[in-house]
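Enquirer: Return atomic coordinates for the entry below.
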Amino acid sequence: MTRFATTRWSLFLDARDPGTSRRALEEICRAYHAPVLAYVRGHGYSQSDAEDLTQEFFARFLEGRWDTGVDPHRGHFRAFLLVAVRRFLISSDVAAHTLKRGGGTLQLNGDQELEQIEAPEGDSPEQAFHRAWALAVLERSFARLREETARAGKSQLFEQLSPYLGERPATDEYQRMSEELGLRSNTIAVAVHRLRARLRELVREELADTCGGPAGVEAELHALRDTLRHLDG
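Expert: As a prediction, this is how the structure comes out:
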């Protein structure tokens, strides 16, 4: 069994340690900014308004320590974050309308309030959220792989081969790279294979940080693949 099959949940554990909490919380906000922004934009807000709302959401996340409501044994952080931003947007939208009407006390009737917000044609806000989430996981994994290869002194090789980590290069591409890099085509093929394998491991690590247990990792991995298949389509 792979050593990444167990849950690390490291960012959230660090967030609950007084010595590392602020750094970890800020890292969580940076890591998952894009899915929240995509969800808000999916409800028809302008880019600037969506950015403002996203910043406010994460400010409340930090101040309210919403991370303490995350239980790795009871679900995935992806689902938790989606529910949190949905409720936040409900309260923000209803509060704005209440103030415009000169009202006072804010009362919510559940998610149906959010359905009254006009969404643009195309993907639903939830689809936009899941797509941005999948891309964020890949980007974080890719960035970690770039850092690892840089520490190993192989940055140039990585930059040459990175375009082929998503799709296997054709045979003639190996030959072309062989001539450019001065390496045997078999050596390049092995390097691509190893980078692809390591990238998969890093993706699993990223997912393990957001869910509980091996079954949760597999479920998140399946969801990520399904989302990316629709993206390619």
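
Enquirer: From now on I want contacts and neighbour counts done on CA atoms only, so please keep to that.
Expert: Noted.

Enquirer: got the buried residues for stretch 23-37?
Expert: Residues of stretch 23-37 classed as buried by neighbour count (16 or more other C-alpha atoms under 10 Å): Ala24, Leu25, Glu26, Ile28, Cys29, Tyr32, His33, Ala34, Pro35, Val36, Leu37.

Enquirer: Do me a favour and get the end-to-end distance for that stretch?
Expert: Across stretch 23-37, the terminal residues are separated by 21 Å (C-alpha to C-alpha, to the nearest Å).

Enquirer: before we move on, the earlier item: which of the buried residues of stretch 23-37 sits closest to Arg200?
Expert: For the buried residues of stretch 23-37, the minimum distance to Arg200 (C-alpha to C-alpha) is 19.6 Å, reached by Tyr32.

Enquirer: residue boundaries of the helices in this structure?
Expert: Assigned by DSSP state H, the chain shows helices spanning 10-15, 21-31, 33-41, 47-64, 77-100, 112-115, 125-151, 155-161, 171-181, 185-208, 213-232.

Enquirer: Please provide the structure for the following sequence as well, for comparison with the first:
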Amino acid sequence: MSDPVLSLRNAALSLDGNAGRVDILHGISLEVARSETLGLIGPSGSGKSSLLMLMGGLERATGGEITALGRDLTAMNEDALARFRRAHMGVVFQSFYLIPTMTALENVATPLELAGARDAFDQAQSELEAVGLAHRAGHYPSQLSGGEQQRVALARASAPRPEILLADEPTGNLDGANGAAIMDLLFGLRDRHGATLVLVTHSRSLAARCDRVIRLADGRVVEPERAAAE
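Expert: All right, here's what the predicted structure looks like:
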């Protein structure tokens, strides 16, 4: 694969716990192409979310090398990683992580303001329109349903037009109808803006929408990378 957006070489993650050192990921090597959608599947505890966090620099690898857009994430300090994510990545979690004291519009505008956008609130309003929530712009998270909160979180992640979108079980806290709507929006944003999308999911139907699927178990890739349609 030429010029991958994401590249992992023997990436490993170990964490210190009460019972001692715990090995979470073991020598993961993979590449993700520009505008590709990659699904990470596997049982709970298999390391899917940890792998996604490594890709986003939200966890620091304890072995191997991780590059994103040609930059070595393993060589960056925390400040550099935060700046890189702000400029190039959007992250959507199962828990929405909206700021409770801010309206939907303010939540979406925050990363744009941090990036120095002069028209942050105009852009944020456009993003809320894109996810069907223009009429809820002035509402606080506590006034929104779970599906609406995830739409706001998705608008916030996509507003700065990131090259890489990472989604960790983005439909996990939603019912079937809301989950399907969120995934339609997520893939639609990918299609419109050309972002590379990596997502963790337990849903077979969601994984089937990805260009490629990787299954993990016990912190290792246990099945060859395959096209979702196979």
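
Enquirer: Give me the TM-score for these two chains.
Expert: The TM-score (TM-score structural alignment, normalised by the length of structure 2) is 0.25; 100 aligned residues with a C-alpha RMSD of 6.0 Å.

Enquirer: From the buried residues of stretch 23-37 of structure 1, pick the one nearest Leu82 of structure 1.
Expert: Within the buried residues of stretch 23-37 of structure 1, the smallest distance to Leu82 of structure 1 is 7.7 Å, found for Val36 (C-alpha to C-alpha).

Enquirer: Surely that closest one and Phe129 touch.
Expert: Yes. Contact criterion C-alpha atoms under 8 Å: Val36 of structure 1 and Phe129 qualify, at 6.5 Å.

Enquirer: what do these two both touch?
Expert: Applying C-alpha atoms under 8 Å, 6 or more residues apart in numbering, one finds that Val36 of structure 1 and Phe129 are jointly contacted by Leu82.

Enquirer: Leaving out chain neighbours, which residue sits closest to Leu51 of structure 2?
Expert: Leu25 (7.4 Å; C-alpha to C-alpha, 6 or more residues apart in numbering).

Enquirer: Confirm that the one you found lies within a strand, as I assumed.
Expert: Yes. The assignment for Leu25 of structure 2, made by DSSP: H, G, I helix; E, B strand; the rest coil, places it in a strand.

Enquirer: Number of residues surrounding it?
Expert: Residue neighbour count, defined by other C-alpha atoms under 10 Å, stands at 27 for Leu25 of structure 2.

Enquirer: That one and Lys48 of structure 2: what is the separation?
Expert: Counting by C-alpha to C-alpha, the gap between Leu25 of structure 2 and Lys48 of structure 2 amounts to 9 Å.

Enquirer: Equivalent analysis for Leu206 of structure 2, please.
Expert: Using C-alpha to C-alpha, Leu206 of structure 2 is found at 15 Å from Lys48 of structure 2.

Enquirer: before we move on, the earlier item: greatest separation within the buried residues of stretch 23-37 of structure 1: which pair is it?
Expert: Spanning the widest gap among those are Ala24 and Leu37, at 20.0 Å by C-alpha to C-alpha.

Enquirer: still on that earlier bit, might one say that the residue nearest to Leu51 of structure 2 is in contact with Leu15?
Expert: No. In this structure, Leu25 of structure 2 sits apart from Leu15 without contact. The criterion is C-alpha under 8 Å, and the distance is 9.9 Å.

Enquirer: before we move on, back to that, dump the buried residues of stretch 23-37 of structure 1 into TSV; add distance to Ala84 of structure 1 as well.
Expert: What follows is those, written out as TSV (distance: C-alpha to C-alpha, whole Å):
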residue	distance to Ala84 of structure 1
Ala24	18
Leu25	15
Glu26	17
Ile28	14
Cys29	13
Tyr32	12
His33	13
Ala34	15
Pro35	12
Val36	10
Leu37	13
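
Enquirer: quick check, nearest of the residues you listed to Leu11 of structure 1?
Expert: For Leu11 of structure 1, the nearest member of these is Ala24. The distance, counting by C-alpha to C-alpha, is 5.5 Å.

Enquirer: Quick check, that closest one in contact with Leu11.
Expert: Yes. Contact criterion C-alpha under 8 Å: Ala24 of structure 1 and Leu11 qualify, at 5.5 Å.

Enquirer: Tell me which stretches of structure 2 form strands.
Expert: Taking DSSP state E, the strands of structure 2 run over residues 6-17, 20-32, 37-41, 63-68, 71-72, 89-92, 164-168, 196-200, 212-217, 220-221, 226-227.

Enquirer: in the second one, what's buried?
Expert: Right, the one you point to is strand 20-32 of structure 2. Neighbour-count burial for strand 20-32 of structure 2, with 16+ other C-alpha under 10 Å as criterion, is recorded at Ile24, Leu25, His26, Gly27, Ile28, Ser29, Leu30, Glu31, Val32.

Enquirer: What's the local residue count around Thr196 of structure 2?
Expert: A count of neighbours around Thr196 of structure 2, defined by other C-alpha under 10 Å, yields 22.

Enquirer: Quick check: it vs His88 of structure 2, distance?
Expert: Going from Thr196 of structure 2 to His88 of structure 2 by C-alpha to C-alpha gives 11 Å.
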